[in-house]
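# My questions are about this predicted structure, shown below with the sequence.
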Amino acid sequence: MSTAVVRAEIERFIQSSAPEVLCISGQWGVGKTYSWQTFLKEAERVGRVGLSRYAYVSLFGLTSLGELRNAIVENTVNKGSSSVPDASSLHEIIRKGETFARKSRPALEIAAGFFRMKDAGDALYREAFLTVRNQLICFDDLERAGKALEMRDILGLTSMLREQRHCKVVLLLNKEQTKPEEAKELQRQLEKVVDTFLLFEPTSAEAAAIAIVGTDPVAEKLRDRLVALGVTNMRVMKKIERWARLIETEVVGVETEVVEQAVVTVVLAGWCFLQPDLAPGLDFVREFNSTTGLFRREDEPEERKKWREILSKYGYRTTDELDAAIIDGVAIGYFRGDDLRAAAQALGERLKRNRRKDSFSLAWELFHSSLTTDDDVILDAMVAGAMENLGEISPVNMNSGVRFLRRYGREAQASELVVKYIDANRSKPDFFSKWNRFFHDDPVDEELLAAMEAERTAIVDARDPAEMLKQMARTSGYNPDEDSARLSRLTADELVQLFDGNAADDVKGMMEWADRLASHPGALGMRASLDEALARIAARSPMRADRLRSWGVLPANEKPDGPDADPAASEDAAADAAAVTAAANNDVPTENDGGEEKPK
């Protein structure tokens, strides 16, 4: 049923004062509640509500008719049908209930005796419920009522409110969520009570028009992109809109194109996160590039092919720093403002530099969109475009270009392009140390991979070993492969100098992390060099050896030897190592042979 028909029937229902029951059914999240409340507010704004009092009641968790009646009382408002109930509105309806009760005191006293109502509060609520008449009532979440509150009881109360209290009642429910054995009985009961049935299943465009209001650029872009993905769940739409507005406040003042890209990405990421059964995972989006995987799609699983096609039709090309910051924010539940602003500003600067389409992008467009252009023309355009934009092309896109040229026989030009690309970007900070973070499992051209890795290795080898170990001790963070490879290049002499050249407060942590890295498979000869360096330091004195044992970097049974060994060192140092270790670590006191407690 189209949204226009549903809207027209709801508007007719709201404007009329005749008692009747309207049932609106639809799946969770399609916007039944939101649409009802929106249409009601619009009718109230233009003065077209047929009744003066209104109550909205969610049955979620209610367990008895008594609770349901009380909820109607608590949520009834008198001033404006969509006003928010509060203590004042509750006081007013209870006061009216008391007035009504005084006029019918004999009947109420008999009823009170029959029901044995001892609680004054309960009596007040029952008196107040007597005033519920000639009003509009919305029962929401019928299928989520407590187990003790049966559907027949709810519909019985609904019928009573219509027949005896002259009320208008709208029922909002998702019939598909009822148990199969209860579905037929529910339908039978509904047919007895309900005057009008509406099935609410809006199209994506209809849902977006209701959920996303406004004519500003962000609202327009949100509606357009939600429809492009076919999203119909209004709850999802509203959450995505909230994220989009948060991002909008963080990137205020940047280029319009930056804001538009942010909206495109947050809609896609939000859809993937909130509707995982219908969308690809966030990792797929984070890794996606429309040009990578171009020549291996026959090997892809069918599901990945489907997601790739959806993202390509959506217009998502690749994940840059701004996209990554947005995807991360959706995944963890909040956005890091500093990261968003930095990425947005960087993208804005790139857009200013590239206001016109660069020749490399035009070459790709020529490949994707033209069947009449000669192959050599496209390949020449690819080479020329890449050469003209060496400093602006990302490693991911350069990889696609190089592999494209090799596929169609331009081996020499592809290799030349790799060399010039490395030269053009060598002076950029962090360019090579972070170059591969968006490649993931996509194939990388062997020459490009080797060249980029060589540059990255040179950066890794230039790091100061002492600062590396200090940083590990401070943060407990490290890269096992890179860090162990760097430290494996140190000789025993260099390790001794490294430990001797730093303050005592740092050395313990440095040794512990060096020992941990020496156990890594990629450490190569580091284990032998480190053991030799520690043995030399331990050989300087028994106290140094005991201290290293207490730190856990020197085996307890290892005797110090070497040119620096102290000839007067005790032969039972190894036997005392455990005691010294415990004392150094503030463990339980140990005793000497004389039974006296050793000092800690």
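Okay, I see it.
# C-alpha only now, for contacts and for neighbours.
Fine.
# Let me know the secondary structure of the residue nearest to Arg7 when sequence neighbours are not counted.
Once flanking residues are discounted, Arg7 sits nearest to Phe39: 7.3 Å by Cα to Cα, 6 or more residues apart in numbering. Recorded secondary structure, Phe39: helix (DSSP: H, G, I helix; E, B strand; the rest coil).
# elements contacting the longest helix seen in the chain?
Longest helix in the chain by number of residues, with DSSP state H as the criterion: helix 256-274. Applying 3 or more Cα pairs under 8 Å, 6 or more residues apart in numbering; DSSP states H and E, one finds that helix 256-274 contacts helix 217-229, helix 234-250, helix 282-287, helix 321-332, helix 337-353.
# here's the one I want to compare it with:
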Amino acid sequence: MSTTLVRAEIAKFLSNPTPEVLCIRGNWGTGKTYSWNGALLDAAKNKAMTNSRYAYVSLFGVNSLVEAKQDIFHGSVDREKIGNAFDPSEVGKNYENVSTITKIGANVLDKWTGNTGVGASIVSLSIRDQLICFDDLERRGPSLQVGEVLGYISQLKEERQCKVVLLLNETQLGNRPDFDRYLEKVVDINLRFAPTALECSEIALPGTDKTSEIVKHYANRLGIDNIRIIRKIHRLVELIADKLSAYEPEVLESVAKSIVLLGWSHFAPETAPPLSYLRSKQSPWADILPVGDEVDPPDPKVQGWKAVLRKYGHDYVGPFDLVLMDGVVDGYFDQESIDIHATHLHRRTKIEAANIALRRAFERFDYSFTRQGDESVADLCDVFRKNVEYVALVWIPHVIKPLRTLGYTAEAQELIDLFFRQNEGNPLAFSMADLRDSGHELPEDVRQRCTDILQAQKPEYANAEILRRIGNSAEESFLAEKMLGVTVEEYLSIFRSHEGEALAAILRGASYGRSITNPTPTEVEIMDRAGEALRTLAAESPIFEMRARTWGLIQRLEAEETAERGE
């Protein structure tokens, strides 16, 4: 039942003079207490509740009905005082009321109500004809039984003409069948409180500031329906927002998206994909590369986590995510670590903005029967010039071919020269690896200029360093050609002489071709020979085999051999 419907039912309950017991049950943190307090305050202000007195009692840690009765007595206030801060003078009025009822002097009464059952019985005489809310039953002390509480609630209704509200976290009730039997006998109105994630986020963050809006958006996408968790996540996003003030707004948006997921995983591991699972997904092909010989059927829980991440658009955890994960767990973020990754993310947002600008320019260029050539070419060239710092090589064939086809050769050459000047000293800008899957070829003169630059600036790396650099940055995949002719024995030597992250980076480089739809012959050769080396290592011990098969290169060779045999 949504927030609106529950509040409507609460309003009916409060306006009805008949003594009744209302139960509002739902998951932890969904806003049961918040919604009850809001509806109660509205009714009190509008004089739409029949009871003239009210008490709220949290049973958290309460070990006896004596304590509960004393809390009701001390917490009872007049209807007009509902929502006000605690006023000690109200407790004094409650004592005066009991003294009047019992004819016992205030000094004697004070002695009896210290901590005894006699005192609790005396003060409880004043508990009648009022509204009482019991919260946190599932967190009561170990000595207080559910049956005792429900029995007392029944007594309050039947003998004291009280209206009683019971707020329950139904996921932590323990012996549920016994509890349900008790509840059925006592409760008159039983409401299931199940607000939507959007309703919970609006309750948690009623503001319209930038960080609140971002957190609400992503919390809703993940279906987070716990108000406390949403507020904790919002605090983390506000913490990091201060550290990202020097960057583009899109950087905060991207970082906040990660923090909402990571915060959910940290604060609610029983419902969210846990952090341990997220740490296992540190590459785009983490779900493709098998671990050992996986023959067990997929775990439904893991499949569910994968579906959540896919729908959220967060298929794997990158290096920046790992830094953010540490911050979420620690409760603070290190500025230096943030800056290292935020600078890269800042550039990525600029690149994406340039890509969007060029795509829109091409929409104007391609789809018009009113704009003539000079106007369209001027627009396209202007967009290219303004964004050249963030234009990737893959755009060159898209831009240059139509210009040359239409005879605008001078403009085409100007843009080519501008691109090369802008990226002078940055050989990675001339890597042609990304063009392989784009379906477009560089003009021959541009291709030759790129090749000359790469050959002139490419340092001489050892074979292990080449694989490591490819593994750490796909942008350096052009180095793969240096591995042509390297023997299986050399791969074996490389794998045996490295450990830890250094070896992991090398193996990522060796298996880089598995992440590409159409790997080059060079990348195929690297995978073949690295796979043979790993197969040799796998034969040496079971643990070596488990480690070697993690990268999928042995399985790739086996699949090819099976296909060749026609099996």
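Perfect, I can see it now. No experiment lies behind these values; they were computed from the predicted model shown.
# Superpose the two chains and report the TM-score.
Once superposed, the chains reach a TM-score of 0.58 (TM-score structural alignment, normalised by the length of structure 2), with 417 aligned residues with a Cα RMSD of 5.2 Å.
# that older thread, which residues touch the residue nearest to Arg7 of structure 1?
Phe39 of structure 1 is in contact with 7, 10-11, counting by Cα atoms under 8 Å, 6 or more residues apart in numbering.
# Of those, grab the buried ones for PyMOL.
Selection of buried members from the contacts of Phe39 of structure 1 for PyMOL, criterion 16 or more other Cα atoms under 10 Å:
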select buried, resi 10+11
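# okay, the contacts of Phe39 of structure 1 in JSON lines with secondary structure and distance to Ser17 of structure 1 next?
Below are the contacts of Phe39 of structure 1 laid out as JSON lines (DSSP: H, G, I helix; E, B strand; the rest coil; distance: Cα to Cα, whole Å):
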{"residue": "Arg7", "secondary structure": "helix", "distance to Ser17 of structure 1": "18"}
{"residue": "Ile10", "secondary structure": "helix", "distance to Ser17 of structure 1": "13"}
{"residue": "Glu11", "secondary structure": "helix", "distance to Ser17 of structure 1": "12"}
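# Between the contacts of Phe39 of structure 1, which sits nearest Val231 of structure 1?
Arg7 (19.9 Å; Cα to Cα).
# mind checking how far the closest one is from Phe200 of structure 1?
According to Cα to Cα, to the nearest Å, Arg7 of structure 1 stands 10 Å off from Phe200 of structure 1.
# just to revisit the earlier point, quick one: the residues in structure 2 that the longest helix of structure 1 pairs up with.
With TM-score structural alignment applied, helix 256-274 of structure 1 matches the range 249-267 in structure 2.
# related to what we said a few turns ago, shared with structure 2, which of the contacts of Phe39 of structure 1?
Mapped onto structure 2 and checked by both residues aligned by TM-score structural alignment, their matches' Cα atoms under 8 Å, those keep the contacts 7, 10-11.
# burial of the residue lying closest to Gln345 of structure 1 once chain neighbours are set aside, as a residue count?
Using Cα to Cα, 6+ apart and skipping the chain neighbours, the partner closest in space to Gln345 of structure 1 is Val254 (6.5 Å). As a burial measure, Val254 of structure 1 scores 17 neighbours (other Cα atoms under 10 Å).
# Quick check, Val254 of structure 1 in contact with Ala344.
Yes: with contacts counted by Cα atoms under 8 Å, Val254 of structure 1 reaches Ala344, the gap being 7.0 Å.
# Pull the contacting residues for the spatially most central residue of structure 2.
For structure 2, the residue nearest the mean C-alpha position is Leu261 (0.7 Å; Cα atoms, centre = their mean). The contact partners of Leu261 of structure 2, by Cα under 8 Å, 6+ apart, come to Leu222.
# swap the cut-off to 10 Å and go again
With contact set as Cα atoms under 10 Å, 6 or more residues apart in numbering, Leu261 of structure 2 has these partners: 218-219, 221-222, 224, 233, 272-275, 278, 309, 312, 314, 325.
# Which one of those is nearest to Lys45 of structure 2?
Once Cα to Cα is applied, the member of the contacts of Leu261 of structure 2 that ends up nearest Lys45 of structure 2 is Ile224, at 32.1 Å.
# what's the matching residue for the closest one over in structure 1?
Checking TM-score structural alignment: Ile224 of structure 2 goes with Val231.
# How about that match: what's its closest non-neighbour residue?
Ser204 (5.4 Å).
# wait, which of the helices and strands packed on helix 256-274 of structure 1 is closest to Arg437 of structure 1?
helix 282-287 (8.9 Å).
# Mean per-residue distance, the closest one versus structure 2.
For helix 282-287 of structure 1, the mean deviation from structure 2 after alignment is 5.8 Å (mean Cα distance after the TM-score superposition for structure 1).
# in the next helix or strand after that helix, what counts as buried?
Counting by DSSP states H and E, the element after helix 282-287 of structure 1 in chain order, helix or strand, is helix 302-314. Within helix 302-314 of structure 1, the residues scored as buried using 16+ other Cα under 10 Å are 307-308, 310-312, 314.
# Gln189 of structure 1 matches what in structure 2?
Per TM-score structural alignment, Gln189 of structure 1 is aligned with Tyr182.
# What are the buried residues along the host helix or strand of that match?
For Tyr182 of structure 2, the host element (DSSP H and E) is helix 176-186. By neighbour count on 16+ other Cα under 10 Å, the buried set for helix 176-186 of structure 2 is 183, 186.
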